[in-house]
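Colleague: build me a structure from this.
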Amino acid sequence: MVLKNKTILITAAGQGIGAASARACAAAGAQVIATDLDAGLLAALGDEPNIQTRVLDVTDQGAIDALAADLPDLDGLFNCAGVVHHGTVLELTDADWNFALDLNVTSMVRMCRAFVPGLLRRAKSEGSAAILNMSSMASSEKGFINRTAYGATKAAVIGLTKAIAADFVARNLRCNALCPGTVDTPSLRGRIASAPDPVQAEKDFIARQPMGRLATVDDLTPTVVHLLSDGSRFVTGQAVLVDGGVTI
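Modeller: Down below sits the predicted model:
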């Protein structure tokens, strides 16, 4: 029970990596606050032990501040919310760019502004607290075609992570970034289904993974739990790749 007596908040916890992480953290002993914009998606988590659900729009600073005021201090925060924009810079409108930047990066700034004071209090009293930010192998780690906005914003997440880690390293608040490979999630399935040739699209996603398969959410959750636990108390400012060998 490596997360026993810890309170962990996870954004975008209604499905995919966020939902799997909520379940894994709860199974590891944490009290999990699973948030998502979609109350319907959260319903599947509502009756599970050690998980409470809250509707949250991470683009709304007022809603974030209200939630922070209503919750106990956190031991861990997993900023999981994000969006994948498809296209080169030539297809990237200002509206697309602004939305990707707002959801993929600025939402993390908002969440940290609201919850870092409480995390610091827990770090002082318990000796450790942690932030985990969702980045990607498509970032400063590697470029991919048709991922201009996604790659740029996920690279910014790594820079944000390192800056937060540097600011609070002496106060026992750690901050790391998770950089997954291609994960079989509802989001990915939606992108595959919307492709002109979905069968070929799935083959293409699999082909870029040297292990010859897509990652499952369960390939990622052990690392999520570890980076939110005291087992990683000497790890901070890192972009942790769980990519099945893509960036070898």
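
Colleague: could you use CA atoms for every contact and neighbour count after this?
Modeller: Fine.

Colleague: how distant is stretch 229-242 from the center of its chain?
Modeller: Taking C-alpha atoms, centre = their mean, to the nearest Å, one finds the center of stretch 229-242 at 14 Å from the center of the full chain.

Colleague: and for it, what's in contact with it?
Modeller: Counting by C-alpha atoms under 8 Å, 6 or more residues apart in numbering, the neighbours of stretch 229-242 from elsewhere in the structure are 2-3, 128-130, 135-137, 158, 161-166, 169, 174-181, 220, 226-227.

Colleague: now do the end-to-end distance for it.
Modeller: 17 Å (C-alpha to C-alpha, to the nearest Å).

Colleague: buried ones in that stretch, by neighbour count?
Modeller: Neighbour counts over stretch 229-242 (16 or more other C-alpha atoms under 10 Å) mark Ser229, Asp230, Arg233, Thr236, Gly237, Gln238, Ala239, Val240, Leu241, Val242 as buried.

Colleague: now do stretch 31-49
Modeller: Buried positions in stretch 31-49, judged by neighbour count with 16+ other C-alpha under 10 Å: Gln31, Val32, Ile33, Ala34, Thr35, Asp36, Leu37, Asp38, Leu41, Leu42, Leu45.

Colleague: run through who's touching that stretch.
Modeller: Where contact means C-alpha under 8 Å, 6+ apart, the residues beyond stretch 31-49 that reach it are 5-15, 19, 22, 25-26, 50-58.

Colleague: show me which of those residues are buried.
Modeller: Among the contacts of stretch 31-49, those buried by neighbour count (16+ other C-alpha under 10 Å) are 6-15, 19, 22, 25-26, 50-58.

Colleague: those residues in strands, which ones?
Modeller: Mapping these onto strands (DSSP state E) picks out Thr7, Ile8, Leu9, Ile10, Ile51, Gln52, Thr53, Arg54, Val55.

Colleague: buried sites along stretch 139-148?
Modeller: Along stretch 139-148, the positions that meet the burial threshold by neighbour count (16+ other C-alpha under 10 Å) are Ser139, Ser140, Glu141, Asn146, Arg147, Thr148.

Colleague: contacting residues around the first one?
Modeller: Right, the one you point to is Ser139. Residues in contact with Ser139, defined by C-alpha under 8 Å, 6+ apart, are Tyr150, Gly151, Ala152, Thr153, Lys154, Ala155, Ala156.

Colleague: one more, for comparison:
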Amino acid sequence: MLSGLSSISILLNASWSEDLVKFDGKNVVVTGGAQGIGAATSKLFAKRGASVGVLDWDEDAGIRTVKEIEETGGRADFSRVNVADFDSVERAVAHINELWGSVSSLVVSAGIQRYGTALTTSLEQWHEVLGVNLEGAWNAARAVIPFLRKSGGGTIVNVSSVQALATQPNVLAYTVSKHALIGLTRSIAIDFASQNIRANAVCPGSVDTPMLHWAASMDRNPESVLQACNQMHPLGRIARPEEIAEVIAFLAHENSSFVTGAVWTVDGGLLAQLGGAPRAA
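Modeller: Take a look at the predicted model:
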């Protein structure tokens, strides 16, 4: 166990995470790995020594992410995947295993958001969101778990949302999918703990990603939406994708070896505050 002074010195060292959370010799699959949190995670794992299988529907973004990784000395491979289609995911994961000989970790970052209430969400929107956000996570897990078992264990990190724990108006399907993703995470954690497979979920607040900017663009004044997102977090800003990636990397690393079935909120204090309460004098 680190002493208090040792802990402080590590936290004050800007490179402490890079020094301690390494993935040399590991092979990681990242769904939604071409943009936003997924791209930041893919790049971080590669920087820390992992070979990264980038799975995404957006081929241009996927190729660009792999190129950026390779230009900085990392190793990555892109597969165009529809995460809602199990066969598509299974082929991509099998390709990664064949390419590098094993799979060590899975990060599920593929996700979409659509607007609507219980009355205005169409059946098509419901299936679209649940297909990507929930069924996509299940598909990735059942494609990867057999390879994790062969490797003697491994990790799964699912990117959920603070909207799994609270919600805003008019996002029914998204909220349901992110709530259910936590249930999926916990079930996998319990079912496969005896096989040394750990599963955890990360619940980010607002993050500077293409999805957030898309959501803001739906408003007549996108800049006011982004400003409001910054202001509603007690830290006074939204997160950078790299900040979420650091938490994902920790949960995928052996340093978190006793953490499974957990839900990590990474939200700048958003859910800690009492919404609508007046400021104290």
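
Colleague: filter the buried residues of stretch 31-49 of structure 1 down to just the ones in strands.
Modeller: Residues of these located in strands (DSSP E): Gln31, Val32, Ile33, Ala34, Thr35, Asp36.

Colleague: can you list those residues in a markdown table and add distance to Arg213 of structure 1?
Modeller: As requested, those are exported to a markdown table (distance: C-alpha to C-alpha, whole Å):
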| residue | distance to Arg213 of structure 1 |
| --- | --- |
| Gln31 | 33 |
| Val32 | 30 |
| Ile33 | 31 |
| Ala34 | 29 |
| Thr35 | 29 |
| Asp36 | 28 |
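
Colleague: out of these, flag the one nearest to Pro117 of structure 1.
Modeller: Sorting these by how near they are to Pro117 of structure 1, with C-alpha to C-alpha, puts Ile33 at the top with 17.5 Å.

Colleague: the closest one matches what in structure 2?
Modeller: The alignment partner of Ile33 of structure 1 in structure 2, by TM-score structural alignment, is Gly53.

Colleague: same check on Gln209 of structure 1?
Modeller: Using TM-score structural alignment, the partner of Gln209 of structure 1 in structure 2 is His233.

Colleague: so its match touches Gly269, yeah?
Modeller: Yes - taking contact to mean C-alpha atoms under 8 Å, the distance of 6.2 Å between His233 of structure 2 and Gly269 places them in contact.

Colleague: the two - which one has more neighbours?
Modeller: Shown here are His233 of structure 2 and Gly269; by other C-alpha atoms under 10 Å, His233 has more neighbours (20 against 14).

Colleague: what residues in structure 2 pair up with stretch 181-194 of structure 1?
Modeller: Using TM-score structural alignment, the partner range for stretch 181-194 of structure 1 is residues 205-218.

Colleague: could you give me the buried positions within the matching stretch?
Modeller: Along stretch 205-218 of structure 2, these residues count as buried under the neighbour rule (16+ other C-alpha under 10 Å): Gly205, Ser206, Val207, Asp208, Thr209, Met211, Leu212, Ala216.

Colleague: out of those, who's nearest Gln227 of structure 2?
Modeller: Ala216 (10.0 Å).

Colleague: name the residue closest to the centre of structure 2, please.
Modeller: Nearest to the mean C-alpha position of structure 2, counting by C-alpha atoms, centre = their mean, stands Val159 at 3.2 Å.

Colleague: residue contacts, it?
Modeller: For Val159 of structure 2, the residues meeting the contact criterion (C-alpha under 8 Å, 6+ apart) are Val107, Val108, Ser109, Ala201, Val202, Cys203, Pro204.

Colleague: how about it, what's its match in structure 1?
Modeller: Applying TM-score structural alignment, one finds that Val159 of structure 2 aligns to Met134 in structure 1.

Colleague: before we move on, what about Arg114 of structure 2?
Modeller: Residue correspondence to structure 1 (TM-score structural alignment): Arg114 of structure 2 is matched to His85.

Colleague: and that match, how far from Phe205 of structure 1?
Modeller: In this view, His85 of structure 1 and Phe205 of structure 1 are 16 Å apart by C-alpha to C-alpha.

Colleague: look up how far Thr185 of structure 1 lies from Tyr150 of structure 1.
Modeller: Using C-alpha to C-alpha, we find Tyr150 of structure 1 at a distance of 17 Å from Thr185 of structure 1.

Colleague: should've said Ala177 of structure 1
Modeller: Following C-alpha to C-alpha, the distance that separates Ala177 of structure 1 from Thr185 of structure 1 is 19 Å.

Colleague: what about the longest strand anywhere in structure 1, how far off from structure 2?
Modeller: Ranked by residue count under DSSP E, the longest strand found in structure 1 is strand 173-180. For strand 173-180 of structure 1, the mean deviation from structure 2 after alignment is 0.5 Å (mean C-alpha distance after the TM-score superposition for structure 1).

Colleague: distance from the chain centre to stretch 148-155 of structure 1, please.
Modeller: 14 Å.

Colleague: which part of structure 2 lines up with that stretch?
Modeller: Across structure 2, the stretch matching stretch 148-155 of structure 1 (TM-score structural alignment) is residues 172-179.

Colleague: mean per-residue distance, that stretch to structure 1?
Modeller: When structure 1 is overlaid, stretch 172-179 of structure 2 sits 0.9 Å from its aligned residues on average, using mean C-alpha distance after the TM-score superposition for structure 1.

Colleague: hmm, who's touching that stretch?
Modeller: When contacts are defined by C-alpha under 8 Å, 6+ apart, stretch 172-179 of structure 2 is touched by residues 112-118, 121, 125-126, 129-130, 133-134, 160-161, 163-165, 167.

Colleague: on that earlier part again, contact partners for the match of Arg114 of structure 2?
Modeller: Contacts for His85 of structure 1 were tallied using C-alpha under 8 Å, 6+ apart; they are Asp96, Ala100, Arg147, Thr148, Ala149, Tyr150.

Colleague: Thr216 of structure 1 too?
Modeller: Applying C-alpha under 8 Å, 6+ apart as the definition, the contact partners of Thr216 of structure 1 turn out to be Val183, Asp184, Thr185.

Colleague: let's have the residues you listed in a markdown table, adding distance to Gly62 of structure 1 and secondary structure.
Modeller: What follows is these, written out as a markdown table (distance: C-alpha to C-alpha, whole Å; DSSP: H, G, I helix; E, B strand; the rest coil):
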| residue | distance to Gly62 of structure 1 | secondary structure |
| --- | --- | --- |
| Val183 | 32 | strand |
| Asp184 | 33 | coil |
| Thr185 | 30 | coil |
